[in-house]
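[1] How does the following fold in three dimensions:
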Amino acid sequence: MAPHRFGAGWDRLRRPVWLYDPRTGQKPYANPAALSLWGAESLAALADRDFSAQSPAMKTRIQRLVEQTAQGAAVSERWVFFPHGQPVTTQAVVSMFVDDDGQALLLFEATVEDVPVEERRAAEALRHASTLISLFDIDGTRLFSNPAAFRAYGDMEGDFAARFAVPEEGQAMLTAAAEGSVSELRAVITRDGPRWHHMGARPVPDPVTGRTCILLDEQDVTLRVEAEIARSAAEQKASMAEARQQFLTEMSHELRTPLNAVIGFSRLLADADLPTAASDQALRIHGAGLGLLEVVNQMIADPLGQTVQPLPHPAASADIPGEEAEQGLSNGGETGLRALYVDDNESNRTLVQAMFATMGFVCETAVDGRAGVEAAKSGDWDVILMDIQMPVMDGVTATRMIRALEGAAASTPIIAVTANTLPDQIQTYVEAGMDDCVAKPINMVELLTKVSHWAQGCWRETALAGPTATAS
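    All right, here's what the predicted structure looks like:
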């Protein structure tokens, strides 16, 4: 029904005039010229049409008009309508109209235009494009923006720098674009919150005034940027984890190696037939070494809980516990159990030789992995003890080379003797072909028990369950 205040006057106008309800999409009034434009016989026939199926660009454009005309402003812009599917290009002035019931409607006053085909197609493509496109004057004031840009920024679209998360970056880009094309990735603030946009700005002439303007196009690349940030963060986390593990490995090696000598030799001294005062001093050194080892374990967060058994009083028996260990001791005494110990540290080599000597075992040494491989080729060994971190050739590489040898040498049981006992390191030893592991500082009882076990010919009958696995 026509508004009673203006209906009669509007009906006499030759230009199309109609009211549009943005809430329902209906046209509660249209003058005869508007009915002709829309190809409707009557207002009732026009009202029967369903205008609710709108594209996102159209919905955004209508919302923009509602916001822009709410304070009494009139907006002049080109509209292409499609009555019965046929395009009609108009230049329309749109303003806010409040009807008798207090409802805010949009008042369209249109003039039909004859616009070239290419220009019409370009205009419609621009309005429906997902790329955010805006035109600014040289000072950064918006002259035009397509629905996608308005949908992203709303009221913030009016100022070039205001859409940037860091406005100074926007001002710098505006200044640079006046001299030539600029392409940058920038953080922006949209209606949906912070986003990442790839922005391209370039100088163009204003088709209305001829003055230089800045054309800005934007693509939302937030998902891609966030994926890249997540990937970078994951790589950094992995790098930090690797660096931490490397630090733990080096600290473990550097601290446990001297402790190996302190704890090991003090044990041998305490087991020796020394005067009471000297034995007591050896026990004190041994106890201090164990205490320091506990501090080291806590500092490097030892994941395997490696500990050394407390040293018994010299009067107590230091024999290897268990029936199997006793058999190994007997076998070593009668046949001379032969072991090859590969380690670049002289104190470690001397200590292990001294430990073996207490049991009557024979222990020969090599100073690095390469020398260890050569010794493994030529010797008849019951067991090979292999340090890991060595110059010339490390213990893992040496183990792989021994396993690749021909003949019985390739089958010799190999026990890692190392301060590097993190879980993934142990897995590396297993994959290289090692059969067991003894952690440094060396526990004499553990070492001799494992050597005895593997020298009995039962190697490879049990899998390496962990660095502290012992014979059952």
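
[2] For the rest of this, base every contact and every neighbour count on C-alpha atoms.
    Fine.

[3] For stretch 382-396, give me every contacting residue.
    253, 337-344, 368-370, 399, 412-418, 420, 428-429, 432, 451, 454-455 (CA atoms under 8 Å, 6 or more residues apart in numbering).

[4] buried sites along that stretch?
    By 16 or more other CA atoms under 10 Å, the buried positions in stretch 382-396 come out as 382-390, 393-396.

[5] can you put those in a markdown table and add secondary structure and distance to Gly332?
    Listed next are the buried residues of stretch 382-396 as a markdown table, based on DSSP: H, G, I helix; E, B strand; the rest coil; distance: CA to CA, whole Å:
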| residue | secondary structure | distance to Gly332 |
| --- | --- | --- |
| Asp382 | coil | 10 |
| Val383 | strand | 12 |
| Ile384 | strand | 15 |
| Leu385 | strand | 16 |
| Met386 | strand | 20 |
| Asp387 | coil | 23 |
| Ile388 | coil | 26 |
| Gln389 | coil | 29 |
| Met390 | coil | 29 |
| Met393 | coil | 30 |
| Asp394 | coil | 29 |
| Gly395 | helix | 26 |
| Val396 | helix | 27 |
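
[6] Identify, from these, the entry nearest to Leu46.
    Val396 (85.9 Å; CA to CA).

[7] can you give me the helices for the stretch 51-200 of the chain?
    56-69, 117-128, 147-153, 167-177 (DSSP state H, counting those that start in this stretch).

[8] Let's see this one next, to set against the first:
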Amino acid sequence: MSRPDPNFDPAWRAWDDLRRPIWLFDPHGLRGVYANASACALWGAASREELLARDFSQLSPAVRARTERLAKATARGDEISERWTFYPNGAPVTVQATISTYRLLDGSPVLLFEASPVDAEPEERRALEALRHTDALISLFDRDGRNLFSNPAAFGAFGRADLPFEARFAEPEIAGGLMDQALTRGSTDALAEVVTRGGRRWHRLDVRVSLDPVTGGQALLLNEIDVTGEVEARAAQAEAERAAAAAAARQSLLATLSHELRTPLNAVLGFSGLLSEQGLSFAQAEQVARIHEAGDRLRLVVDEIIALADGGGAIPDGERRDGAPIGTAPDRALRVLYVDDHPANRALVHAVLTSQGVDCVLAEDGAEGVEAARTGAWDLILMDVQMPVMDGVTATRTIRALPGPASRVPIVALTANTLAADRRAYAEAGMVDCLAKPASPGDLMAAVVRWACAPAGPDLTEPVPRSA
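    Below is the predicted model:
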């Protein structure tokens, strides 16, 4: 049998049957003192004893401050009318309460609550329902970062309804700055990494000043949206762009190295080869042979370096197409147009070809080459790639678009730019072969005979399969 309360006032029995919820609360001892049946129903208690046995010592600092304020404000006999929202058994109940100070039999002051349930407006009920079911994570904090409320989405993400503001972040030190900014400006937003039950996630945060509907005090409303997928997609895109830029820079460097190393080697090997055939003295021939041998060794080193850097691209003579067997040489001299902006290259190729009875005509850039192709009858066009005014690839496309037989003249790239990507571009533009500089006189003449003497074949404006 429970011990009778020495402060039980028989006058309270008059409240027992009232339909208005009435209860007494000790703001200092943080305990219930009395409650009528209507108050027990409002608080979701099965009996008065159950309600009064509840532990109210864990009230939030904001609610505790509010009750202390009410105790002071009503100590001289004043009444205060306020709207309060309670959460008995986790469900919100809003009442309009008249609060005054009531003195127990021993003279101790307690707070007397006389409550009238307040029905929420339809808009409020709809807002509460939306708050329960939204995917957005919504929480309310006091000025010190203590959690006052979390909707189901926020509770599900973090697993705790009392998680402090700073404890959400992977870098807790940013919490203070966000709170200060919101309190100073009224609102702030940020993208931050947070620690959820499922691991680290990226959340877009909106923090703004609000009011605690229970205490009326200043609070911070936090709205969080999980944008991890978007952040990861942007990071992947940035990484892909970085990799593409690095690959483009690498290809550009390789192309520059290939051109700048092979172009002078072409002159060294070509002219040393021509000199060796000019009836030199034994000593002179020996010196020229050494120059040629050193240049050839350097050419092999350059070819290997470029091929390895290019991912093991094609053996320098290139990827030739099928369908061009060596044909019967015509009774007349072969007519070859050679397009190159480098004077030494033009002189070398002209010397090699004319020494073999080939009628070789020179053009200094792609534009000149296109005009020559339009007006002349050629057995073959040798085309440099890197040229001013018009490059070799553009010139080839332009020639392939010409009307009549001019569009079907075989075009062979004679270039220092022989990376795998370069070769694909040449083939797509309509070139039938790629000969790397420096080209030996034998390789050069073999390519001229192969393509200039080829029998009439397919329209060279159409792609021809490459050899394996």
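
[9] tell me which of the buried residues of stretch 382-396 of the first structure is nearest to Ser239 of the first structure?
    When these are compared for distance to Ser239 of the first structure (CA to CA), Gln389 wins out at 21.4 Å.

[10] Identify the residue of the second structure aligned to the closest one.
    If you follow Gln389 of the first structure across to the second structure using TM-score structural alignment, you land on Gln386.

[11] so where do the strands sit in the stretch 301-450 of the first structure?
    In the stretch 301-450 of the first structure, the strands defined using DSSP state E, counting those that start in this stretch lie at 338-342, 362-366, 383-386, 414-418, 436-439.

[12] Have a look at how far, on average, the fourth one is from the second structure.
    By that I understand strand 414-418 of the first structure. In the superposition against the second structure, strand 414-418 of the first structure averages 0.9 Å from its aligned positions (mean CA distance after the TM-score superposition for the first structure).

[13] by contact count, what packs against that strand?
    Helices and strands touching strand 414-418 of the first structure, by 3 or more CA pairs under 8 Å, 6 or more residues apart in numbering; DSSP states H and E, are strand 383-386, strand 436-439.

[14] In the second structure, which residues correspond to that strand?
    Under TM-score structural alignment, the match for strand 414-418 of the first structure in the second structure covers residues 411-415.

[15] Kindly report the same for the last one.
    Strand 436-439 of the first structure lines up with residues 433-436 of the second structure when matched by TM-score structural alignment.

[16] same question, the first one
    Aligned by TM-score structural alignment, strand 338-342 of the first structure falls on residues 335-339 of the second structure.

[17] With the second structure overlaid, how far apart is the longest helix seen in the first structure on average?
    Criterion DSSP state H: the longest helix present in the first structure is helix 222-271. Its matched residues in the second structure lie on average 1.7 Å from helix 222-271 of the first structure after superposition (mean CA distance after the TM-score superposition for the first structure).

[18] Report the distance from that helix to the chain centre.
    Centroid separation for helix 222-271 of the first structure versus its chain: 21 Å, with CA atoms, centre = their mean, to the nearest Å.

[19] tell me what that helix is packed against?
    Contact here means 3+ CA pairs under 8 Å, 6+ apart; on that basis helix 222-271 of the first structure packs against strand 193-205, helix 276-299, helix 346-359.

[20] That helix vs strand 414-418, what angle?
    Relative orientation of helix 222-271 of the first structure and strand 414-418, computed by axes from the mean of the first three to the mean of the last three CA atoms, to 10 degrees: 100 degrees.

[21] hmm, back to that, now distance to Ala45 of the first structure too, for the buried residues of stretch 382-396 of the first structure, in JSON lines please.
    Formatted as JSON lines, these follow (distance: CA to CA, whole Å):
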{"residue": "Asp382", "distance to Ala45 of the first structure": "104"}
{"residue": "Val383", "distance to Ala45 of the first structure": "101"}
{"residue": "Ile384", "distance to Ala45 of the first structure": "99"}
{"residue": "Leu385", "distance to Ala45 of the first structure": "98"}
{"residue": "Met386", "distance to Ala45 of the first structure": "96"}
{"residue": "Asp387", "distance to Ala45 of the first structure": "94"}
{"residue": "Ile388", "distance to Ala45 of the first structure": "91"}
{"residue": "Gln389", "distance to Ala45 of the first structure": "91"}
{"residue": "Met390", "distance to Ala45 of the first structure": "94"}
{"residue": "Met393", "distance to Ala45 of the first structure": "93"}
{"residue": "Asp394", "distance to Ala45 of the first structure": "91"}
{"residue": "Gly395", "distance to Ala45 of the first structure": "92"}
{"residue": "Val396", "distance to Ala45 of the first structure": "88"}
